[in-house]
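Engineer: Sequence and predicted structure, then a few things I'm wondering about:
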Amino acid sequence: MTYAPAAPAPALQGVPEPTAARLRRPRWRDPRLVTGVVVVALSVALGSWVVSAASRTVPVYVADGALTPGEPVTSASVRVADVRLGAGTARYLPADEALPADLVALRVVDDGELVPLTALGADAGVRSVAVPVATGLSDRIRPGAVVDLWFVPSPPAAAGEVDRPEPRTLAEQVVVEQVETAEGAIVVQGQVTLHVLVPADALPAVLTALSDTGTVAVVPVAGDVR
């Protein structure tokens, strides 16, 4: 018994035959392609800028030794250092231009510290005074230390006198500018001359005490860690 092949089903009237979808090559005028290229370019540019900004250095001045109030700030008292500061650069003394004339320190700037603009000015209102000290000094007495100056009167000449003047304060919170020792002297034992920065209003009392019969004692301020 033989079978004849089935006849194909008749096509439906009005229904289009399906066609295979073809991948179209993107064109430069395609908005999606243009947007992707722009995003990639911006990302590369931004990354390059960040790396370049992070590695960029600027020259600023650094204290070459402790700067004390009233001390002139010159090329001999500072040195140049290249640092990465970013937005904080404007807070420090730039080294890409000449130092202003008559520039002085208004507060202590420690050795090796970046010199902030807020620590500089034209007049600190203090005067340097040499104070000889014959007694032992604390090892905390060094340039930049904050001390009080006291006057200790000499004992009465007559043995029967009992009314001995009490020590009195000459100046408070003054800064040690320089510690000058005699040749071969040890700071804590030998003769020492301190150069201290005395405010102008306390200057008469300090100078009077230096010429009086007695001694000037230098007392470190508690809590000062300079």
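Structural biologist: Arrived safely.
Engineer: CA atoms for contacts and neighbours, from now on please.
Structural biologist: Fine.
Engineer: what helices or strands is the lengthiest strand in the chain leaning on?
Structural biologist: In the chain, assigned by DSSP state E, the strand with the most residues is strand 168-181. Here strand 168-181 is seen to pack against strand 146-153, strand 192-199, helix 203-210 when contacts are counted using 3 or more CA pairs under 8 Å, 6 or more residues apart in numbering; DSSP states H and E.
Engineer: can you do 6 Å?
Structural biologist: For strand 168-181, the elements it packs on are strand 146-153, strand 192-199, judged by 3 or more CA pairs under 6 Å, 6 or more residues apart in numbering; DSSP states H and E.
Engineer: then this one, side by side with the first:
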Amino acid sequence: MHVARRSGRAGEQSVGAQQVLPAVTSRRPPAWRSPRFGVGILLVVGSVALGSWALDRAASGEQMWVARHDLAPGDPVSSEDLRSVAVAWEGDEGVYLTAADVVPGSVAVSFVGAGELVPSAALGVAADVDGRPVTVPVPTGVVVEPGVLVDLWSLPRPGEGEPQQIADGAQVLGVEEDSGLLRSGSGRVARVLVDPAVVPAVLAVQADGGAVTLVERPGS
């Protein structure tokens, strides 16, 4: 019986037929195609657009007046006391002062702090000022600033009565050094706007040897 033998050539040929494939390498996409790069570009473009929008908005705003310094009721007001700024105001017209609203002889009828927009209602004539200024000593340890509200109390001479409140919610117009007439313990006096009916009471206490002092109102 003849038994066929398998030749080893076939095996040798199959081994020899194997090919060496080139190594596969990964390629990164260009930086300009990276998602992070795209987000960065959008952020830059967005910030530039926002800045341009803000500048255009400010440039197209209405010219309004800002107080250069504190304006107290009764103070004369002219363009030299104000500076013009562009404001993109979207509220009602006439709320704040514009260049055309300042007329000769204008005075402040309500307090306006330095750097604040000036409301139209804050200007008028001297007859519009609702109150009269009085000067009272500032107690030691008390800190008041122009514009805040205080209460006024009369302090009779010792043994001649109890302290009494004579003014409620009076506005401080200014604070200055004491010239010595009021004998302020702190060395400072405050000009306070009070109702005209209060003025005689203040003068009577001071003339009688008593004192008028101010008391802070928290949150004012």
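Structural biologist: Sure, I can see it. The shown structure was predicted, so the numbers you read here are calculated from the model rather than taken from an experiment.
Engineer: most packed of the helices and strands packed on strand 168-181 of structure 1?
Structural biologist: strand 192-199 (a mean of 22; mean count of other CA atoms under 10 Å).
Engineer: residues in structure 2 aligned with it?
Structural biologist: Under TM-score structural alignment, the alignment places strand 192-199 of structure 1 onto residues 188-195 of structure 2.
Engineer: One more: stretch 106-119 of structure 1?
Structural biologist: Counting by TM-score structural alignment, stretch 106-119 of structure 1 corresponds to 109-122 in structure 2.
Engineer: Could you measure from the spatially most central residue of structure 2 over to residue 11 of structure 2?
Structural biologist: Nearest to the mean C-alpha position of structure 2, counting by CA atoms, centre = their mean, stands residue 116 at 8.2 Å. Separation of residue 116 of structure 2 from residue 11 of structure 2 (CA to CA, to the nearest Å): 98 Å.
Engineer: list the contacts for the aligned residue in structure 1 for residue 76 of structure 2?
Structural biologist: Under the alignment (TM-score structural alignment), residue 76 of structure 2 pairs with residue 72 of structure 1. For residue 72 of structure 1, the contacting residues are 103-104, by CA atoms under 6 Å, 6 or more residues apart in numbering.
Engineer: what's the answer for residue 117 of structure 2, then?
Structural biologist: Taking CA under 6 Å, 6+ apart, one finds 65-66 in contact with residue 117 of structure 2.
Engineer: quick check, residue 55 of structure 2 in a helix?
Structural biologist: Yes. Assessed with DSSP: H, G, I helix; E, B strand; the rest coil, residue 55 of structure 2 lies in a helix.
Engineer: What's the local residue count around it?
Structural biologist: 12 (other CA atoms under 10 Å).
Engineer: now do the one 4 residues further on
Structural biologist: One way to gauge burial is a neighbour count; for residue 59 of structure 2, by other CA under 10 Å, it gives 14.
Engineer: ok, now residue 84 of structure 2?
Structural biologist: Considering only other CA under 10 Å, residue 84 of structure 2 is surrounded by 17 other residues.
Engineer: you'd agree it is up against residue 62?
Structural biologist: No. Using CA atoms under 6 Å, residue 84 of structure 2 makes no contact with residue 62, being 9.6 Å away.
Engineer: From one end of stretch 62-82 of structure 2 to the other, what's the distance?
Structural biologist: Stretch 62-82 of structure 2 end-to-end distance (CA to CA) = 15 Å.
Engineer: okay, the helices and strands packed on strand 168-181 of structure 1 in a markdown table with distance to residue 43 of structure 1 next?
Structural biologist: Formatted as a markdown table, those follow (distance: least, CA to CA, whole Å):
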| stretch | distance to residue 43 of structure 1 |
| --- | --- |
| strand 146-153 | 53 |
| strand 192-199 | 56 |
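Engineer: And the contacts of the match of strand 192-199 of structure 1?
Structural biologist: Against stretch 188-195 of structure 2 from outside (CA under 6 Å, 6+ apart): 131-138, 170-178.
Engineer: Can I get the buried ones among those as something I can paste into ChimeraX?
Structural biologist: Filtering the contacts of stretch 188-195 of structure 2 down to the buried ones (16 or more other CA atoms under 10 Å) takes a single ChimeraX command:
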select :131,132,133,134,135,136,137,138,170,171,172,173,174,175,178
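Engineer: Many thanks, I have nothing further to ask.
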